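A.B. asks: Sequence and predicted model, in that order:
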Amino acid sequence: MTSTLSRRRFLKSTAVGGMAVTASLAIPGLSRASSRPIITHGLQSGDVDTQSAMIWARTDRPSRMLVEVDTTDSFANPRRLAAIDALPESDFAVKRLLEGLPSDQEIFYRVAFQDLNDVKAVSVPMVGRLRTAPASRRDIRFAWSGDTAGQGWGIDEARGGMKIYATMLKHRPDFFLHSGDTVYSDGPLKESVELADGTTWKNIVTPEKSKVAETLNEYRGQWKYNLLDANLRAMNAEVPTFFQWDDHEVVNNWSASKDLTADDRYTEKNVALLAARAGRAFHEMTPIRYQPAEPGRVYRKIAYGPLLDVFFLDLRSYRGPNGASMETEMSDASRVLGAEQLAWLKRELATSRATWKVIACDMPIGVIVWDDWKAQAGAEAVANGDDGAPKGRELEFADLLRFIRAADIDNIVWLTADVHYTAAHHYSPDRAQIQDFKPFWEFVSGPLHAGTFGPNALDKTFGPDVKYVKAPDESQGANLPPSMGLQFFGLVDIDGASEQMTVRLMDVADQELYSVTLDPVRKG
């Protein structure tokens, strides 16, 4: 794994080396004025492949983003990129694609902002690091999980903040896959919460996190809140994050059937409008790639060298209304992927030449997630809970699984989050209601920093078998705080020589809870 950016070199290339840095950035000397732009929420990178990567930063005023790129943290021979503007229309957040990068190489990028109203006023620069994907076989390590700052559990600095991000950073992953519920726009925070052990959880609370998000600025504020955490910012500076979304980026369980009429927290009852505002904030505040054909699109493929392709799904944007999901024939109402995304996934899987095809799915396949938990009714995820032949949303997944078998595609692994516990599931036609699909693994992880729940029941339609599960026991109850230690992430290692994939389920204390090594199927 790559080594961390040394503190001495980092300081030399940022605040300590201020005058030298500004000279190398080819901008005027720093203003003596007391006020100059600042980088407000650290740096982020994401969607890295063999030749490019997206980077992100935010400032506090109209400014030009100045970027240098080098293969060493000394920036002895930097490539200076054309400046781009950070303007109020995007809340002064800006991202840009770094192109023409060498493969399998540590890349250092240095960012500063120049005030558009005073060219001599320049921010203290910051440095970030990433590693491009390999063009040839090498060891790969990445982490995944979901669910950040949910169920009332925000940043308690006295308890170390969002400690799981520091734990993941210790493993030096090539990238982190955030599987959704990246923010909780429907989860206002209280300043303090009394815990069962007699202690008090004390949240940092911002105006945007004191109520449900409705306006664009309030949705942006959900992201800015999470970035107040020092652990998260430290990981962002060194580990690219590949983002997908689920429901809490907008409002719990949102679909065309979501009705906010009786929810007094919301003055804006139009869920489609809330989703549009949330989607804009999601794309402004993360280093996700821009899709020209569909600017708000989340589903995409990241080719990470010859051993790995990652397929990011979006089970939220194209679904029919939540409901019983018992249709026996495919219809718009029964879809959760949508026809276009499903056709894309089939096409991309069939043409993939990577050894491993990881499908990052924001919700699990066989885990029952009710739209109405009190009534135990309505499908919020894929499974409908009847254990029978595929119906409703299960129809699309049955179609996909049949296609994978017919096209003879091997080495597919599903990674997911959403349900706030960790588990390993193996699906097999020998146990299923349909037999025309290949066995596969699904691994569940999370929460990162949110309430812990579960475990949920499994629908038997596709023959899932629980190989491992870690969740609260009945005596502990639900919505356990992060201080209870039931916060989870997963680690995936692909061996460059053997091509074996090892999946480990981990907790916030860095304990390995479960591990399995998968051998690739080789043809010919």
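C.D. replies: In hand now; what should we look at? Numbers count the residues shown, from 1 in each chain.
A.B. asks: From now on I want contacts and neighbour counts done on CA atoms only, so please keep to that.
C.D. replies: Noted.
A.B. asks: Could you check how far Ser13 is from Glu327?
C.D. replies: Between Ser13 and Glu327 the distance is 60 Å, computed by CA to CA, to the nearest Å.
A.B. asks: ok, the two, which is more surrounded?
C.D. replies: Looking at Ser13 and Glu327 with other CA atoms under 10 Å, you find the greater number of neighbours at Ser13, namely 20 against 15.
A.B. asks: Pretty sure the more buried one sits against Thr72.
C.D. replies: No: using CA atoms under 8 Å, Ser13 and Thr72 do not qualify as a contacting pair, with a distance of 10.7 Å.
A.B. asks: doesn't Val298 make contact with Gln244?
C.D. replies: Yes: at 6.2 Å, Gln244 counts as touching Val298 under the criterion of CA under 8 Å.
A.B. asks: which neighbours do the two share?
C.D. replies: Overlap between the contact sets of Gln244 and Val298, as judged by CA atoms under 8 Å, 6 or more residues apart in numbering, is given by Phe312, Leu313, Asp314.
A.B. asks: ok, these vs His171, which is closest?
C.D. replies: His171 has its nearest neighbour among the shared contacts of Gln244 and Val298 in Phe312, at 22.8 Å by CA to CA.
A.B. asks: Tally up the residues packed near that closest one, please.
C.D. replies: Should you count by other CA under 10 Å, Phe312 turns out to have 24 residues around it.
A.B. asks: Out of the shared contacts of Gln244 and Val298, which comes closest to Ala33?
C.D. replies: Distance to Ala33 across the shared contacts of Gln244 and Val298 (CA to CA) is lowest for Phe312, with 46.1 Å.
A.B. asks: Among the shared contacts of Gln244 and Val298, name the ones in strands.
C.D. replies: Phe312 (DSSP state E).
A.B. asks: is it possible to export the shared contacts of Gln244 and Val298 to JSON lines including distance to Gly18?
C.D. replies: Output for the shared contacts of Gln244 and Val298, formatted as JSON lines (distance: CA to CA, whole Å):
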{"residue": "Phe312", "distance to Gly18": "40"}
{"residue": "Leu313", "distance to Gly18": "42"}
{"residue": "Asp314", "distance to Gly18": "43"}
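A.B. asks: for the residue most central in space within the chain, what are its contacts?
C.D. replies: The centre of the chain sits closest to His178, judged by CA atoms, centre = their mean, with a distance of 1.9 Å. Shown here is His178, whose contacts under the criterion CA under 8 Å, 6+ apart are Trp144, Ser145, Gly146, Thr241, Phe242, Phe243, Gln244.
A.B. asks: Buried only: go through the residues you listed for me.
C.D. replies: Trp144, Ser145, Gly146, Thr241, Phe242, Phe243, Gln244 (16 or more other CA atoms under 10 Å).
A.B. asks: ok, the last one - contacts?
C.D. replies: The reference is to Gln244. By CA under 8 Å, 6+ apart, Gln244 lies in contact with His178, Ser179, Gly180, Thr182, Val298, Tyr299, Phe312, Leu313, Asp314, Asp362.
A.B. asks: Nearest residue to the second one in space, please, no chain neighbours.
C.D. replies: Pointing back at Ser179 there. In this structure, Ser179 finds its nearest non-sequential neighbour in Gly146, 4.8 Å apart by CA to CA, 6 or more residues apart in numbering.
A.B. asks: Comparison target, given below:
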Amino acid sequence: MTDALSYQHETAQEMRTAARVNRRRFLTVTGAAAALAFSTNLPTAHAAQIRPKDITEDPFTLGVASGDPLPGGVVLWTRLAPRPFEPGNGMAQGDVTVHWEVARDERFARVARRGAATARWEFNHTVHVDVQGLDAGRVYWYRFRVGSWTSPAGRTRTAPARGAALDRVRFGIVSCQAYHQGYYTALRHLADEDLDAVFHLGDYIYEYAVNATGGDRAYTDRTLPSLFDRETVTLEDYRLRYALYKSDEDLRAAHAAFPWVVTWDDHETENNYAGDTPENGVPREEFLIRRAAAYRAYWENQPLRLLQRPSGPDMRLYRRFHYGRLAQFDVLDTRQYRSDQAYGDGWQTPGPASEDPARTMLGETQERWLLDGLRSSGATWNVIPQQVTFSRRRNVPGDGYKLSMDAWDGYPAARERLLAGAEQAGADNLVVLTGDVHVNYGFDIKRDFDDPSSRTLGVELVGTSVSSGRNGSDRPASYDNQMAANPHMKFFNGRRGYVTTTLEPQRLTAEYRTVDHVTTPGAPVKTAAVFVSEAGDPGLKPA
């Protein structure tokens, strides 16, 4: 069985056993409102057809993307949207055939694969093509055509063969791109890097209202429609918000440059939700309808396989990728299955509620999947792309400290199970990738965070935001307290930007790349710091 078919077979089996709330239960719990919201907009066998020649405006305004690379394949994505800031994208209510091609060269003189896909009205005319039969570890170019229109070309790269011996893998880490808080300058610079893939660790969109001037972008040359000036709640709201974000040319450039592997955090649905518990105490049934809308729009607008398509308010997003024998990537979902935050979702004094051993961050099924994967991994580097800060992070030194109840500090028993499982598995070179907090951190992951001299199991690279939090600073106000309170914290910086990470058989190298401002465009990029961690002797050291 090929790597690609094996991946799909195993993932399909896992999805059948991992479904936490199936569609029948969802409709039972949420009742007629959910049935109305989701039974009237699903694919049918006799959908109307749109003639490609009737599309008279450029439908590729939101660009192209690729993602989830396997040794023999990759997912290609686009969305037909001649008028993206209108409900329905300016498309008629019907399906349309879209042609695609993948080539070995950027001039498309040597086409490797081509075919046709259906852009369904029911899925907002998004296209997900799971291309198979490609060479492993190779760069390709791709594009779409419909009628007389041709999309911009994208560049992608398949994963290396499962057992390949690799000299290096280089990837980018991004997260948190609040449109209304600044420009995506960091993504423009990211697009110019030399990377195998990009990991987006959550908060791709924000649910908050965006005013006519784009918030802190302070547009003077355009006016955004009033339909963005409200919080996202409905399926239409979320679809329009993705259109707004993907209208940004820097985001489109970064998508077109590399395959992306995405996972969500909270703002793709609602701030700091936990499982089926909303932030602000609305009825659970009402929140599950909102979550179903958010999850569906997320799948529609990301380069994800059909296997990830949600069922009601459930979507299997955690998944595994292999890059030869060099790296295994276990992509986590720390939102959908977690216990509710203890003592609220802010910084609080820990206590019996947060330290309850029954509390979970990943849910039982995902936690078992992760630990089983670490036990069976033969990779030099075991990389865990996920959302919220994993290492302990006290806010002040000495007694009287507080911890973030929304991060792993609010779920210490779950963290202990992961660390114990990794140690038992012999997964020494752990690399946890994190977003969420709008700052750069570098941590040594200690076997016992209460004992600075305890064994270091790996490192955590926390990447700052693309724009969330506005411009930031090199030395945040909490710098002195946090550095003093956490001896395993090796780096702390509050600018916007991204992280590039190079894995080699002997070492990891992390470069923290930052820009000085995002509330106005055009900031140059610089390297704020470079750290290395040696295989077999983990721990961050300045390069």
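C.D. replies: The structure has been received and is ready for your questions. Computed from a prediction, not measured in an experiment: that's the story for all the values here.
A.B. asks: Would you give the TM-score for this superposition?
C.D. replies: The TM-score (TM-score structural alignment, normalised by the length of the first structure) is 0.76; 439 aligned residues with a CA RMSD of 3.2 Å.
A.B. asks: hey, where'd the helices end up in the stretch 251-400 of the first structure?
C.D. replies: In the stretch 251-400 of the first structure, the segments counted as helices under DSSP state H, counting those that start in this stretch are 271-284, 339-351, 394-406.
A.B. asks: Ok, the second structure next?
C.D. replies: Along the second structure, the stretches classed as helices by DSSP state H are 3-18, 23-30, 32-39, 185-190, 235-246, 249-257, 284-300, 364-376, 412-425, 479-485.
A.B. asks: Determine which stretch of those is the most buried.
C.D. replies: Mean neighbour count, computed with mean count of other CA atoms under 10 Å, is highest for helix 185-190 among the helices of the second structure, reaching a mean of 24.
A.B. asks: give me the stretch of the first structure that that one matches.
C.D. replies: Following TM-score structural alignment, the aligned partner range for helix 185-190 of the second structure in the first structure is 163-168.
A.B. asks: ok, now stretch 291-299 of the second structure?
C.D. replies: Taking TM-score structural alignment, stretch 291-299 of the second structure hits residues 275-283 over in the first structure.
A.B. asks: ok now that stretch, how far from the chain's centre?
C.D. replies: Averaging C-alpha coordinates over stretch 275-283 of the first structure and over its chain gives two centres that are 15 Å apart (CA atoms, centre = their mean, to the nearest Å).
A.B. asks: cool, stretch 449-462 of the first structure as well?
C.D. replies: 19 Å.
A.B. asks: And stretch 459-471 of the first structure, by the same measure?
C.D. replies: With CA atoms, centre = their mean as the basis, the mean position of stretch 459-471 of the first structure lies at 23 Å from the chain mean.
A.B. asks: Next, the buried residues of that stretch.
C.D. replies: For stretch 459-471 of the first structure, the neighbour count (16+ other CA under 10 Å) marks Asp459, Lys460, Thr461, Phe462, Gly463, Pro464, Asp465, Tyr468, Val469, Lys470, Ala471 as buried.
A.B. asks: for stretch 101-118 of the second structure, same thing?
C.D. replies: Using 16+ other CA under 10 Å, the residues of stretch 101-118 of the second structure that count as buried are Glu101, Val102, Ala103, Arg104, Glu106, Phe108, Val111, Ala112, Thr118.
A.B. asks: Could you double-check that Ala53 of the first structure lies in contact with Gly100?
C.D. replies: No: with contacts defined as CA under 8 Å, Ala53 of the first structure does not count as touching Gly100, sitting 9.5 Å away.
A.B. asks: Which strand runs longest in the first structure?
C.D. replies: Ranked by residue count under DSSP E, the longest strand found in the first structure is strand 106-115.
A.B. asks: Give me the contacts around that one.
C.D. replies: When contacts are taken as CA under 8 Å, 6+ apart, the neighbours of strand 106-115 of the first structure outside the stretch itself are 2, 36-39, 57, 59, 61-73, 75, 120-132.
A.B. asks: quick one on the thing from earlier: quick check: of the contacts of Gln244 of the first structure, which lies closest to Lys346 of the first structure?
C.D. replies: Leu313 (11.9 Å).
A.B. asks: For the closest one, what is the corresponding residue in the second structure?
C.D. replies: That one, Leu313 of the first structure, aligns with Leu332 by TM-score structural alignment.
A.B. asks: Check Ala93 of the first structure too.
C.D. replies: When the two structures are superposed using TM-score structural alignment, Ala93 of the first structure falls opposite Thr126 in the second structure.
A.B. asks: nearest spatial neighbour of that match, skipping sequence neighbours?
C.D. replies: Spatial nearest neighbour of Thr126 of the second structure, excluding adjacent residues (CA to CA, 6+ apart): Arg79 at 4.1 Å.
A.B. asks: how about the one you found, what's its match in the first structure?
C.D. replies: Pairing criterion TM-score structural alignment: the partner of Arg79 of the second structure within the first structure is identified as Arg58.
A.B. asks: Glu270 of the second structure now?
C.D. replies: Across the two structures, Glu270 of the second structure finds its equivalent in Val251 of the first structure, going by TM-score structural alignment.
A.B. asks: got a list of what that match touches?
C.D. replies: Taking CA under 8 Å, 6+ apart as the criterion, Val251 of the first structure is in contact with Tyr184, Ser185, Asp186.
A.B. asks: go again using 10 Å as the cut-off
C.D. replies: With contacts defined as CA atoms under 10 Å, 6 or more residues apart in numbering, the neighbours of Val251 of the first structure are 184-187, 212-214, 258, 260, 271, 274-275, 278.
A.B. asks: Same question for Gly154 of the first structure.
C.D. replies: With CA under 10 Å, 6+ apart as the criterion, the residues that contact Gly154 of the first structure are 148, 161-162, 184, 187-192, 201-205, 209, 225-226, 229, 449-450, 481-482.
A.B. asks: ok, now Gly366 of the first structure?
C.D. replies: Under the criterion of CA under 10 Å, 6+ apart, the contact list for Gly366 of the first structure reads 381-385, 387, 394, 425, 427, 442, 456-465.
A.B. asks: let's see it at 8 Å
C.D. replies: Taking CA under 8 Å, 6+ apart as the contact definition, Gly366 of the first structure lies against Val382, Ala383, Leu458, Asp459, Lys460, Thr461, Phe462, Pro464.
A.B. asks: How about Met330 of the first structure, nearest residue that isn't a chain neighbour?
C.D. replies: With sequence-adjacent residues excluded and distances taken as CA to CA, 6+ apart, Met330 of the first structure is closest to Leu395, at 6.6 Å.
A.B. asks: To which residue of the second structure is that neighbour aligned?
C.D. replies: Structural alignment (TM-score structural alignment) places Leu395 of the first structure against Ala413 in the second structure.
A.B. asks: Now do the same for Gln387 of the second structure: its match in the first structure.
C.D. replies: Under the alignment (TM-score structural alignment), Gln387 of the second structure maps onto Asp362.
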